[in-house]
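**Q** please find the sequence and the predicted model below.
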Amino acid sequence: MTAKKTQIVIVGGGAGGLELARRLGAKYGRKRHDIILVDRNRTHIWKPLLHEVAAGSLDANLDEVGYRSHCHRWGYRYFYGALDSIDREARKIILAPVLDEDGSELIGRHEIRYDYLVIAIGSVTNDFGTPGVRENCIFLDSRAQADRFRNKLLNHCLRVSRAMTADPSADEYVRISIVGGGATGVELAAELYNSASALRYYGLEIFDESRLKVTLIEAGPRILPALPERLAEAAQHELEALGVRVLTGTAVTEATADEIVTRSGERIKSDLKVWAAGVRGAEVLDGIGGLETNRAFQLVVRPTLQTSRDDRIFAMGDCCSCLLPGSERPVPPRAQAAHQMATSVLHNLERMMAGKPLKPFVYHDHGSLVSLSRFQTVGSLMGNLVGGRMAVEGRLARFVYTSLYRMHLLAIHGWVKGTALLLIGRVNAIIRPRLKLH
């Protein structure tokens, strides 16, 4: 009789989940283990790139990873579906029905058993219950949302170009409001100007960056709170030089179909509204399977990254709240944290299956970097060689920033294919159009 395989289920194919699935599949294969990755999308794209997809400066078709081909290469299985609930007693996850575009059911609600479960479904944008935001603003949580923004952006650029063709003196602009002065909001604001400057070469002769009116709105006292104040000021100066109107200390109270309303009463006319003001866990996690969650719907985990109420369930990345001993705040929701957690969960799963004690997760903060498209890159690094945090900007910062994506490619593809993709990326940068216009 064939022995039952040890089944490890990973829910969420983001940066951490996909890396973990690859490394488990590469290590254990399919002989005595069954590694399963579940995701509600069919392809993976690195979330920090979504602002470039939204602005049209990155063709996601060239950078996305198809789960089905990836799982065949690395020895795990992939299931298309969304987590609905967890039956901890039976050790099963329940996936929601898969629906066609017209709403008809393709696959009914179904179950997948697990011996060990890892939840890595990432985060979603937090609208903080602000009236009108969910109905009238675009979030950048997924490729579909980024594609939606790009299509709307191109439509408004075409509208302005046609109006200027008919009447060169027309007072026409594409008005974009971005709420949230963190990395996503700042990077998107800069990338929009990079894209607008190139549109004149792609059929919109009467359109350039001067036809953009971008407003970046931050409720806190300054943008980029994760960076040293000097670098945040440098980034703000660069944005304002591009033409971005930066509002700090400005809370948003409502979003309407064509305006952003601030607490001071100002009504900012907006053709497009992007909400990037914070993140939280997905609502499906709220009390799922009786597991402990915090107010932001994140799963509470111990230092070993095991959930507080179930040793066989791990959580990692943005969807978990991990307060390490001696720390005042949980591990921040960053790509570097998800990458480090994937390694920790991998080793702890190995130790658990071998009957060895688990080791606590240790977070190494390597700093923060923000790219203002081709205009500038600023950030701070943990300068281990110089004895502390090191402020960087310019070419060095840009090199480190692009290195983060290179490391991600190597983590999910391995050294051989990862290196090949890096070389292909260099070629594509030369021969492909600068913008994706469809």
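**A** Arrived safely.
**Q** use CA for all of it now, contacts and neighbours both
**A** OK.
**Q** output the contacting helices and strands for the longest helix along the chain.
**A** In the chain, ranked by residue count with DSSP state H as the criterion, the top helix is helix 395-431. Using 3 or more C-alpha pairs under 8 Å, 6 or more residues apart in numbering; DSSP states H and E, the elements in contact with helix 395-431 are helix 15-28, strand 367-372, strand 376-383.
**Q** ok, and here's another one to check against it:
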Amino acid sequence: MGLPKSWKGSSNLFLYMKNLIVLSSSLPDHCEKFQGNFVFDLSAAISEKGVNVVILCPHNYKAKFFENAKGILVYRFPYFIPFSFQKLADGTGIAKNIQTSILSVIQIPLLLLSEIFFTFILVLKNQIDYVHSHWIVPQGFVGAIISFVLKKPHICTIHAADIFLLRKLFFHKYLLKFIIRNTNHFFIVSNYVFNAVNNQLSSKDSEILSKKYSILPMGVHVSRFELDKKIIPIRKKYCVENKFILLFIGRLTDKKGVEYLIESLYEVIQYDANIHLLICGNGPLHEILLDKADNLVLNNFVSFLGYITEKEKIELLSIADVLVVPSIVLDNGETEGMPVVVLEGMAAGLPIIASDVSGVRDVIQTNFNGLLVQARNSHQIAMAILMLMKDPVLREKLGNEAKKSSKMYDWENISQSYLSQLNGMKK
């Protein structure tokens, strides 16, 4: 397989600064959409500290093979022909796609081989010093191979979906052993995810991991959420001028737990009907959730806004009274690692109601900077909403503390933790 034409001539020899390649399966199809994507935001924050960054991710037929985004070189590698049939890393992501598409399953070895090939090409072409992989599979495996063969220091960020995907592979223990032993440091987004990884390891590999990991969520640009509180025209835009506004932002999938939020809204309006829920995001449960709201006769109390831009997200955070994150743990143990929207809500100074699962409990302390509720418990969500509706002093206190807490998760601080690890590694 040859190089895509747009890759040729894009070489940057990076003679004087450290050179980092970032491997990811998740990146928007155009650089204009990169803002708000945690892979790009972290890469940009590291780049601003004097590291030359190259990103490699799977191609999709709507995207260019090569882009220069604010000095960061973004390459997309092909893995199937025709390009319009590349489905494995598209849309909802690898973990979901292999559950719903036979074509995606067929493409697994092709994507892996193509990513290994093009990673070697870019590491040699751009004189890469360090490898950073997002998700333990497949990127962590590719990074470990590069580290093993080319002796390049390798760091790996483990999010959540990747570790649950890994468990489905019959040879996962051998794969995990190889990755653990050929990675210099792991950044794991929550203690819950760390335990999910550690439980799959032998005692020897568990001891190895214990010496080279950090619990660190993704970050947020706190300054981006220094909101202009000109809320009246924005409230008019969304037809919620005089309402108490609940906000949900995320993909409409099982583990987001949105059905329990809708059920809680039905309970809330029995006590106070001056409320409106804004649900932002698309996903496979969209129609099911619409039907649920319709069956509960909540049409006048909930709006499904679909996909929202980064600008719209900031607008909605500026008018919301409460952000609700009702995540659940699925029967197979899968859940979110650390929802970035929690950090965004904190940075916006919002009181947050969130399920006490996974990484949320690492950053939210109930009655200090938010309220934690039992997952899958719509009654507890309703009681928390009513508490905040009736107590503006508590709302302000929780929001203020949330905003203070968010500063430690600013990309400036998160990227410094990554850079400290890079600086401590020998090339």
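**A** Perfect, thanks for sending it. Model, not experiment: these values are computed from the prediction.
**Q** quick check: TM-score for this pair?
**A** Scored against TM-score structural alignment, normalised by the length of the second structure, the superposed chains reach a TM-score of 0.28; 195 aligned residues with a C-alpha RMSD of 7.1 Å.
**Q** please render the helices and strands packed on helix 395-431 of the first structure as JSON lines that adds distance to residue 342 of the first structure to the earlier fields.
**A** Formatted as JSON lines, those follow (distance: least, C-alpha to C-alpha, whole Å):
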{"stretch": "helix 15-28", "distance to residue 342 of the first structure": "5"}
{"stretch": "strand 367-372", "distance to residue 342 of the first structure": "19"}
{"stretch": "strand 376-383", "distance to residue 342 of the first structure": "21"}
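**Q** of all those, which one is nearest residue 337 of the first structure?
**A** helix 15-28 (8.6 Å; C-alpha to C-alpha).
**Q** would you mind getting the angle between whichever helix or strand comes after that closest one and helix 15-28?
**A** The first helix or strand that comes after helix 15-28 of the first structure along the chain, using DSSP states H and E, is strand 33-39. Angle, strand 33-39 of the first structure to helix 15-28, by axes from the mean of the first three to the mean of the last three C-alpha atoms, to 10 degrees: 160 degrees.
**Q** and strand 33-39 of the first structure, what does it pack onto?
**A** strand 6-11, helix 15-28, strand 77-80.
**Q** tilt between that strand and strand 6-11?
**A** Using the same axes, to 10 degrees: strand 33-39 of the first structure against strand 6-11 is 10 degrees.
**Q** immediately after strand 33-39 of the first structure, which helix or strand?
**A** Beyond strand 33-39 of the first structure on the C-terminal side, the first helix or strand identified by DSSP H and E is strand 43-44.
**Q** which elements pack onto that next one?
**A** strand 65-66.
**Q** which elements pack onto the strand it packs on?
**A** strand 43-44.
**Q** could you redo the last one with a cut-off of 10 Å?
**A** Where contact means 3 or more C-alpha pairs under 10 Å, 6 or more residues apart in numbering; DSSP states H and E, strand 65-66 of the first structure is packed against strand 43-44, helix 395-431.
**Q** ok so, going back, export the helices and strands packed on strand 33-39 of the first structure to a markdown table and tack on mean neighbour count and distance to residue 183 of the first structure?
**A** Listed next are those as a markdown table, based on neighbours: other C-alpha atoms under 10 Å; distance: least, C-alpha to C-alpha, whole Å:
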| stretch | mean neighbour count | distance to residue 183 of the first structure |
| --- | --- | --- |
| strand 6-11 | 22 | 26 |
| helix 15-28 | 23 | 17 |
| strand 77-80 | 18 | 30 |
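**Q** looking at the helices and strands packed on helix 395-431 of the first structure, which is nearest to residue 192 of the first structure?
**A** Of all those, strand 367-372 comes closest under C-alpha to C-alpha, at 9.9 Å.
**Q** and the closest one with helix 395-431, angle?
**A** For strand 367-372 of the first structure against helix 395-431, the angle by the same axes, to 10 degrees is 50 degrees.
**Q** thinking again about what came up before, let me have the helices and strands packed on strand 33-39 of the first structure in JSON lines, extended by distance to residue 416 of the first structure.
**A** As requested, those are exported to JSON lines (distance: least, C-alpha to C-alpha, whole Å):
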{"stretch": "strand 6-11", "distance to residue 416 of the first structure": "25"}
{"stretch": "helix 15-28", "distance to residue 416 of the first structure": "14"}
{"stretch": "strand 77-80", "distance to residue 416 of the first structure": "22"}
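**Q** ok, which of those comes nearest residue 55 of the first structure?
**A** Of these, nearest to residue 55 of the first structure by C-alpha to C-alpha is helix 15-28, at 21.5 Å.
**Q** list the helices and strands the biggest helix by length in the second structure packs on?
**A** Longest among the helix segments of the second structure by residue count, using DSSP H, is helix 108-125. Here helix 108-125 of the second structure touches strand 19-23, strand 52-58, strand 72-77, strand 130-134, helix 141-150, going by 3+ C-alpha pairs under 10 Å, 6+ apart.
**Q** out of the helices and strands packed on strand 33-39 of the first structure, the one nearest residue 261 of the first structure is which?
**A** helix 15-28 (35.1 Å).
**Q** tell me what that closest one is packed against?
**A** Judged by 3+ C-alpha pairs under 10 Å, 6+ apart, the packing partners of helix 15-28 of the first structure are strand 6-11, strand 33-39, helix 67-74, strand 77-80, strand 116-119, helix 335-353, helix 395-431.
**Q** pipe these into TSV and attach distance to residue 236 of the first structure per row.
**A** Converted to TSV, these look like this (distance: least, C-alpha to C-alpha, whole Å):
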stretch	distance to residue 236 of the first structure
strand 6-11	38
strand 33-39	37
helix 67-74	39
strand 77-80	42
strand 116-119	37
helix 335-353	23
helix 395-431	17
